[in-house]
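Colleague: Pasting the sequence and the predicted coordinates here, then a few questions.
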Amino acid sequence: MDILIIILKVIIAAGILNVWLLRFNLKTEWRGNGAGNMNEEFSNYGLPSWMVPVIGFLKIGFAGLLIISIFKTDANLGFIGAVGMGVLMIGAIGMHIKIKDSPRRSLPAFLMLVMSAIIAFF
């Protein structure tokens, strides 16, 4: 089970870092309402522009905690990172529902939520 948890932590962190650092200004098939970049996606959700860096900081921070927890296992960093990421993924799914996106666009957030729950509970 320990190997599975490590793999899930790496998958979540890599996914978040990919979206928020490498693909921030790129159009992807998963962006809400077909947005061309992260700022446009948040605008499509009806969220203020100041939320983009706040959510980005939180997601990157929780992803960092998940990675650190692989090496520093005596702390609750993995639990904190997983729960924090799970809460943010619930919010992401809610935003996709709010703008009536197809369920397919919510799939990455849903999978991250499931992986976060597995990490938090084990």
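Modeller: Received, thanks.
Colleague: Every contact and neighbour count from this point should use C-alpha atoms.
Modeller: Will do.
Colleague: just how off-centre is stretch 9-28 within its chain?
Modeller: Its chain's average C-alpha position is 8 Å from that of stretch 9-28, according to CA atoms, centre = their mean, to the nearest Å.
Colleague: before we move on, what about stretch 40-56?
Modeller: 14 Å.
Colleague: Over to stretch 68-86?
Modeller: Using CA atoms, centre = their mean, the offset of stretch 68-86 from its chain centre is 15 Å.
Colleague: now do stretch 84-100
Modeller: Using CA atoms, centre = their mean, the offset of stretch 84-100 from its chain centre is 9 Å.
Colleague: what do you get for stretch 8-21?
Modeller: Mean-position distance between stretch 8-21 and its chain equals 8 Å (CA atoms, centre = their mean).
Colleague: do the same with stretch 101-119
Modeller: With CA atoms, centre = their mean, you get 9 Å for stretch 101-119.
Colleague: Check stretch 48-58 too.
Modeller: Between the centre of stretch 48-58 and the centre of its chain there are 13 Å (CA atoms, centre = their mean).
Colleague: In addition, the following structure is provided for comparison:
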Amino acid sequence: MGTVAFILQILLGLAFLFFGFNKFGSKMNEEFTRYGYPQWFKIVTGIVELVSGAFLLAGYWNDQLTAWGSLLATLTMLGAVVTHLKVKDAGSKYTVPVVLLLLSALLLYLNSGNL
């Protein structure tokens, strides 16, 4: 894998750790209520994001972890984008999930042979 892909992997790993940890704060309670999801789903989402981020970072040593981390990240962001569309959020509310979806999907594509 090239340098640009490796940098993308590290940046996505850090981003998913950051967003995963944010799910455990009370700030996201209102958002998940607004989405129509139970609060336990916020915790599950946070755990999946933390695992994605950890896999992406650990992928430095194991290419399979990069592939699985990018798959989890892609599916999670697909769910986030669908959720924002479902509640008819303004585009600015789901710009970050769309960007993360596209970057995760690109990383998944680059590592798809390792699944």
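Modeller: Received it, and whenever you're ready, just let me know what you need. Model, not experiment: these values are computed from the prediction.
Colleague: Trace Asn44 of structure 1 over to structure 2, please.
Modeller: Under the alignment (TM-score structural alignment), Asn44 of structure 1 maps onto Arg34 of structure 2.
Colleague: mind listing what that match touches?
Modeller: Taking CA atoms under 8 Å, 6 or more residues apart in numbering, we find Arg34 of structure 2 in contact with Val87.
Colleague: Report the separation between it and Asp89 of structure 2.
Modeller: Distance of Arg34 of structure 2 to Asp89 of structure 2, given as CA to CA, to the nearest Å: 10 Å.
Colleague: on that earlier part again, before we move on, which element is the match of Asn44 of structure 1 in?
Modeller: Assigned by DSSP states H and E, Arg34 of structure 2 falls within helix 27-35.
Colleague: Now that helix: buried residues?
Modeller: By 16 or more other CA atoms under 10 Å, the buried positions in helix 27-35 of structure 2 come out as Asn29, Phe32.
Colleague: Same check on stretch 64-78 of structure 1?
Modeller: Applying 16+ other CA under 10 Å to stretch 64-78 of structure 1 flags Gly64, Leu65, Leu66, Ile67, Ile68, Ser69, Ile70, Leu77, Gly78 as buried.
Colleague: what's in contact with it?
Modeller: When contacts are defined by CA under 8 Å, 6+ apart, stretch 64-78 of structure 1 is touched by residues Ile6, Lys9, Val10, Ala13, Ile80, Gly81, Ala82, Ile119, Ala120.
Colleague: Likewise for stretch 2-9 of structure 1?
Modeller: For stretch 2-9 of structure 1, the surrounding residues in contact (CA under 8 Å, 6+ apart) are Ala63, Leu66, Ile67, Ile70, Met115, Ser116, Ile118, Ile119, Phe122.
Colleague: Let's see that with 7 Å instead.
Modeller: Leu66, Ile67, Ile70, Met115, Ile119 (CA atoms under 7 Å, 6 or more residues apart in numbering).
Colleague: and what of stretch 10-22 of structure 2?
Modeller: Gly46, Ile47, Glu49, Leu50, Ser52, Gly53, Ala54, Leu56, Leu57.
Colleague: now do 8 Å
Modeller: Residues contacting stretch 10-22 of structure 2 (CA under 8 Å, 6+ apart): 28, 45-57, 73, 100, 103-104.
Colleague: The residue nearest the centre of structure 2 is in what secondary structure piece?
Modeller: Residue closest to the average C-alpha location in structure 2 (CA atoms, centre = their mean): Ala73, at 3.7 Å. Element membership of Ala73 of structure 2 [criterion: DSSP H and E] is helix 63-86.
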